[in-house]
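Engineer: build the 3D model from these lines:
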Amino acid sequence: MSKTLLRSGSAIFSLAMLFALQGCGLFGDNGEDFGQLVGVQGREYDGMPTPYGMVQIPAGTFHTGQSDEDPIASQINFNRQITIGGFYMDDTEITNNEYRQFIYEVQEGQGEYDFLVGRGANFVEDELYPDTTVWSRNYTHHMGDPLVQYYWSHPAFDNYPVVGVDWEAAQVFCKWRTAYLNNYRESNGMFVMPNFRLPSEAEWEYAARGGRDMAKYPWGGPYIRNSKGCMLANFKPGRGNYFDDGFAYTAPVAAYFANDFGLYDMSGNVSEWCEDAYNPAATAIVWDLNPTYNDVNEPLKVVRGGAWKDISYFLQTGTRTFAHKDSTTAYTGFRCAMTYIGRSSGNEF
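Structural biologist: Below is the predicted model of the structure:
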């Protein structure tokens, strides 16, 4: 008998013994492994559930960068092919009422979330509350007082995107959201989920294009109205004609059509904080697989998407802008992302 046949017979016998042992319980009634290398047992995993309010963004390759002319000759977003791994992303911007849940939980958590803030009793009110004064101080000779009084506090605006939140507060929100979810999962014997975080600039742009490579806008383009003449986002059409899209200021989230990934308001409504520090040469510096530019000493952070007060140029998927991480405005909000753990073949979902 050949060695090959002997080895084959031995392998079949070993498999038969393995199944026989499993049939009597996991290697016996007491989980004994009989000295065999079987790995640590009891770690069954059925895959990641989609977090509430998020959509699945499949892995893929696309061309980042300017999708149309660069009229201001910024030369800060050259075209480049990159690959993005699978991740989850909020289908809308974080709303006033969602952010309010965060404020309430941190305030009433009786020390449970002190590890997130840890800067004294006044930190929540002083640093995490939305800055409502942005509605009056961001604009000269503007009657913003009604929005100062009502935009954050009144239930009429619960489903509108939160504004007046700086990059640092958005980071704390992500840490709280992670702890809030995983505290529940651990208490119920489930594996923890990856951290919520701000999307990288590359992830944001990839998600905004919705699988349409080189798309000028999340809906494709090149126009800002559909075939019926309806505006496709909340921005500033023309010169001072803010209401032409149906809303003078912000709009309720998901008031316009989603892109092909199921994401709303990736252009317009409010611009959005990204994780990356801003560098005009970042495109040439970062890697071409899941790129991100981190610099803890750089106070400028990337902002994407354009807002209700912007012209259409800033709505383009390839337009880069930035703001100081401590700045609060009436036109900047955020949404969260979460890394997908598993296959990266593009069809993991």
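
Engineer: please count neighbours and contacts with C-alpha atoms only from this point.
Structural biologist: Noted.

Engineer: what about residue 94, how many residues nearby?
Structural biologist: Neighbour count of residue 94, defined by other CA atoms under 10 Å: 22.

Engineer: show me what contacts it?
Structural biologist: Contact analysis of residue 94 by CA atoms under 8 Å, 6 or more residues apart in numbering lists 161, 162, 333, 334, 335, 336.

Engineer: that's a strand at residue 190, yeah?
Structural biologist: No - per DSSP: H, G, I helix; E, B strand; the rest coil, residue 190 lies outside any strand segment and is coil.

Engineer: what count of nearby residues applies to it?
Structural biologist: Residue 190: 12 neighbours (other CA under 10 Å).

Engineer: these two touch, right, residue 309 and residue 238?
Structural biologist: No - taking contacts as CA atoms under 8 Å, residue 309 lies outside contact range of residue 238: 11.1 Å.

Engineer: tell me which of the two has more neighbours.
Structural biologist: residue 309 (23 against 10).

Engineer: now the more buried one: how far from residue 243?
Structural biologist: According to CA to CA, to the nearest Å, residue 309 and residue 243 sit 11 Å apart.

Engineer: could you also give me the structure for this second sequence? I'd like to compare it with the first:
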Amino acid sequence: MNRILGSALLVSLSLSSCKMLKNRGSNDRNDGQIVSKTSSTWTPVRPKGMVPIPSGSFVLGQTDYDFTRTNDAPVKTVTVTGFFMDDTEITNSEYQIFVNYVKDSIARTALANKAESLGFDPMNPNVDDSGIGAYAYISGSADGEGTPYDEYLKQSNTGRDGQNLDTKKINWKQRLEWDKYKYPDVDYAEVMEGMYYPPEERLNGDRRIDTRKLNYSYVTVDQTAAAKKRGTFRVDFRKEHSLNIYPDTTVWVRDFNYSYNDPMHQDYFWHKAYANYPVVGVNWNQAAAFCDFRTRYHNTALANKKKRAQQVKVISYRLPTEIEWEYAARGGLENAPYPWGGPYLADDRGCYLANFKPKRGDYLEINDGKKTGYMYTAPVKTFRPNGYGLYDMAGNVAEWTSSSYNRSSYLLSSSLNPSIPTSGESNMSVRGGSWKDIGYLLMVSSRDWENKDSARSFIGFRTVQSYPEGSKINYRRTK
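Structural biologist: The predicted model follows:
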């Protein structure tokens, strides 16, 4: 009897499955063939302020001088995948967006924690919005109110320390009030006062944000270590980062002994006169954190758009590898010592083509024939771009790359997208030369390095974003 029932049930399930497949085919107009619904070509959206660098092969290394023994850039032919690259170094105004975001997120988190300690329920849509309660945590739903998913997370106690971070979302829609005379209530004032230097540390009563609190946290995965160990848990290669992201403005004083550079220390990063100058005083770790922020910032903006279902997360922003940097700096020219070609550092009118130190003790390069130049950094786009449309790939400020420095890296690395892993390395490759360097360091093949924890008044950075091979992109060459 049981066998008969079992057979009948099996036949019934089989008929039901066949009926479902038949119905699905008629409703979806599917003829049973598995085909791709996407186009064979994809056109990526070019990020603002970036230019596309096409894939290609080039001769890497020192091709114009015959060095012996000290040459750390031997000639080698390599192939590089295409990518987008910032046409200028990251400027003070661009990095200020990062600093302000961190400042606001810290203030909002502190306000939300205070509201929670006072009993404001983050999932209650009737939270008092006249005071600090308006800054309580909200749900991740479109309207910010609680959902069954939020309730599930609270009941399941998933996540570290029994707390899932998805249950706490900062309320970014509520405007922050920074005017101390317009604070909505005493609790709000207590939290916001903690964002500033304490009274005993203030100068002449000047009330300023305590930059020591501006810490940014993010998570990465060590892909190199994970690739070596198969079948292990992803959490084993998860790395948590938390660091202060405020630029070290004291570099202007520390980098030059017996030199009066205090005005640069006081004004360079925040004064609006320097808004379009390259940011400096940023170490390698801070530059990497900016890349993570830029990716998160872009993705958040896309997610907030109305057509969420059509949005695709952006490919991560990152620092360029050393080889990508040199490839881009050459601007499509082969065997040329400088981004503009060469062999000279000045044009036919005698004007220098980059911001650098032209003579011993002379930091003022002549740019327009009127004896005016730049003693320190220059505004971005002051000098002409290279063939790919990239500015200041020589001079102005040197630039961090994602590659660790090794004198033998050109020999050790692959010929396909060469790079040396950065895990555990402290000395990172720096390229391009700067405003305080001589002409030799402006050569596209010249290599230099700095410790990743060091910040300098002559080192900045720019970011890149990869795009898939075969993407439909309009490349423009600059004469």
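
Engineer: of the contacts of residue 94 of structure 1, closest to residue 231 of structure 1?
Structural biologist: Each of the contacts of residue 94 of structure 1 was scored against residue 231 of structure 1 by CA to CA, and residue 161 proved nearest at 19.0 Å.

Engineer: show me what the closest one aligns to in structure 2.
Structural biologist: With TM-score structural alignment as the criterion, residue 161 of structure 1 lines up with residue 278 in structure 2.

Engineer: where's that match relative to residue 2 of structure 2, distance?
Structural biologist: For residue 278 of structure 2, the distance to residue 2 of structure 2 - CA to CA - is 80 Å.

Engineer: which one of these two has more residues nearby?
Structural biologist: Neighbours around residue 278 of structure 2 and residue 2, counted as other CA under 10 Å, are more numerous at residue 278. The numbers are 27 against 7.

Engineer: okay, now the residue nearest to the more buried one when sequence neighbours are not counted: neighbour count?
Structural biologist: The spatially closest residue to residue 278 of structure 2, leaving aside those adjacent along the chain, is residue 91, at 4.1 Å (CA to CA, 6 or more residues apart in numbering). The tally of other residues near residue 91 of structure 2 (other CA under 10 Å) stands at 21.

Engineer: ok, now residue 250 of structure 2?
Structural biologist: 17.

Engineer: which residues touch the aligned partner of residue 48 of structure 1 in structure 2?
Structural biologist: Residue pairing (TM-score structural alignment): residue 48 of structure 1 is matched to residue 44 of structure 2. Shown in contact with residue 44 of structure 2 (CA under 8 Å, 6+ apart): 467, 471, 472, 473.

Engineer: which of those residues does structure 1 keep?
Structural biologist: On the basis of both residues aligned by TM-score structural alignment, their matches' CA atoms under 8 Å, what survives of these in structure 1 is residue 467.

Engineer: most neighbours among the contacts of residue 44 of structure 2, which one?
Structural biologist: Busiest of those [other CA under 10 Å] is residue 467, holding 22 neighbours.

Engineer: ok, now which ones touch it?
Structural biologist: 44, 82, 83, 84, 315.

Engineer: quick check: chain neighbours aside, which residue is closest to the counterpart of residue 79 of structure 1 in structure 2?
Structural biologist: For residue 79 of structure 1, the aligned residue in structure 2 is residue 75 (criterion: TM-score structural alignment). Excluding its sequence neighbours, the residue lying closest to residue 75 of structure 2 (CA to CA, 6+ apart) is residue 61, at 4.6 Å.

Engineer: surely that neighbour and residue 74 touch.
Structural biologist: Yes - counting by CA under 8 Å, residue 61 of structure 2 does reach residue 74; the two are 5.2 Å apart.

Engineer: the two: which has the busier surroundings?
Structural biologist: Neighbours were counted for residue 61 of structure 2 and for residue 74 using other CA under 10 Å; residue 61 has more, 21 against 18.

Engineer: contacts only, for that one.
Structural biologist: Contacts of residue 61 of structure 2 by CA under 8 Å, 6+ apart are 73, 74, 75, 76, 445.

Engineer: map it onto structure 1.
Structural biologist: Under TM-score structural alignment, residue 61 of structure 2 pairs with residue 65 in structure 1.

Engineer: ok, residue 427 of structure 2 next?
Structural biologist: Using TM-score structural alignment, residue 427 of structure 2 lines up with residue 300 in structure 1.

Engineer: for residue 375 of structure 2, same thing?
Structural biologist: Residue pairing (TM-score structural alignment): residue 375 of structure 2 is matched to residue 248 of structure 1.

Engineer: how many other residues sit next to that match?
Structural biologist: Here the number of neighbours of residue 248 of structure 1 (other CA under 10 Å) works out to 16.

Engineer: which stretches of the stretch 201-349 of structure 1 form helices?
Structural biologist: Secondary structure of the stretch 201-349 of structure 1, counting by DSSP state H, counting those that start in this stretch: helices at 201-209, 282-285.

Engineer: closest one to residue 329 of structure 1 among those helices?
Structural biologist: helix 201-209 (19.7 Å).

Engineer: what span of structure 2 lines up against the closest one?
Structural biologist: So helix 201-209 of structure 1 sits over residues 322-330 in structure 2, by TM-score structural alignment.
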